[in-house]
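Novice: Fold the following.
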Amino acid sequence: MANDSAAIGNLFQAIAAKSNDEQVDILLEKAGMRLERIVSHGHASAPDFWYDQSEHEWVTVLSGWGELTFDDGEVVRLTPGEHINIPAHKRHRVSATSATEATVWLALFY
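Specialist: Just a heads-up that it's a prediction; the model follows:
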């Protein structure tokens, strides 16, 4: 769905069954920004892994819940409707997501 044609989509459809990897779908990509739907089923980052992105990331949880841990020790738990803006190069990891329902994230990278 990452093209210029008018298309209707549903963020809660086409969710794959649980697998070893999170499901990542690029919904829109333009110069300087990318919008992704990420689906987690109890996924978490490896204990020694940190995201250190060159882009800012605004992320919200649409269903389920997710917990982010930052390298300064801050822990943020997001539930449906809550969102956070993560500045570029602020090291973070996904420390936990719901194991009983799909956690659907919407992430805007800019």
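Novice: C-alpha from now on. contacts and neighbour counts both.
Specialist: Will do.
Novice: And for residue 56, the neighbour number?
Specialist: Neighbour count for residue 56, taken as other CA atoms under 10 Å: 16.
Novice: and if you look at the one 3 residues further on?
Specialist: Burial measure for residue 59: 21 neighbouring residues, criterion other CA under 10 Å.
Novice: Please give the structure of this sequence too, so both can be compared:
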Amino acid sequence: MQVGNLLTGLPAAKRAEAFTELLARPGVRAERIVSHGQSTPEDAPMVQDSDEWVLLLQGAAGLRIEDSDEVALHPGDALWIARGQRHWVTWTAKDRPSVWLAVHFE
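Specialist: Okay, the predicted model is just below:
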């Protein structure tokens, strides 16, 4: 048995977010995302071909989904982003890494 810890061995992620695939099976993919001060440009929203459930494990962040107000996320907060929905990470903590668990459903 091998035990892993998603909060150890974090990449610096100061220039760009760091994505690490954790699991890939037919119909589902899980990844760890490490952010450190990044945000999504207003004119370049993220739009995905799959549904996504995201959980903030560490740090803090703001997220906005089209036609909704920005929400502040803290450790333990999770939300659903439907495929095709435009969304923006409006801010992430600059003083410490923000660590996300993202699960994509094909």
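Novice: where along structure 1 do the strands fall?
Specialist: 23-30, 33-40, 57-63, 66-70, 75-78, 83-86, 92-97, 103-109 (DSSP state E).
Novice: out of the ones you listed, nearest to residue 46 of structure 1?
Specialist: Relative to residue 46 of structure 1, the nearest member of the strands of structure 1 by CA to CA is strand 92-97, separated by 8.3 Å.
Novice: what residue of structure 1 matches up with residue 79 of structure 2?
Specialist: Taking TM-score structural alignment, the alignment pairs residue 79 of structure 2 with residue 84 from structure 1.
Novice: That match touches residue 56, doesn't it?
Specialist: No: using CA atoms under 8 Å, residue 84 of structure 1 is not in contact with residue 56; the gap is 10.7 Å.
Novice: about what we covered before: what sits against the match of residue 79 of structure 2?
Specialist: Residue 84 of structure 1 is in contact with 58-60, counting by CA atoms under 8 Å, 6 or more residues apart in numbering.
Novice: one step back: output the strands of structure 1 as CSV; include the columns distance to residue 7 of structure 1.
Specialist: Formatted as CSV, the strands of structure 1 follow (distance: least, CA to CA, whole Å):
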stretch, distance to residue 7 of structure 1
strand 23-30, 11
strand 33-40, 15
strand 57-63, 20
strand 66-70, 29
strand 75-78, 29
strand 83-86, 25
strand 92-97, 30
strand 103-109, 18
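Novice: Cool, thanks, signing off.
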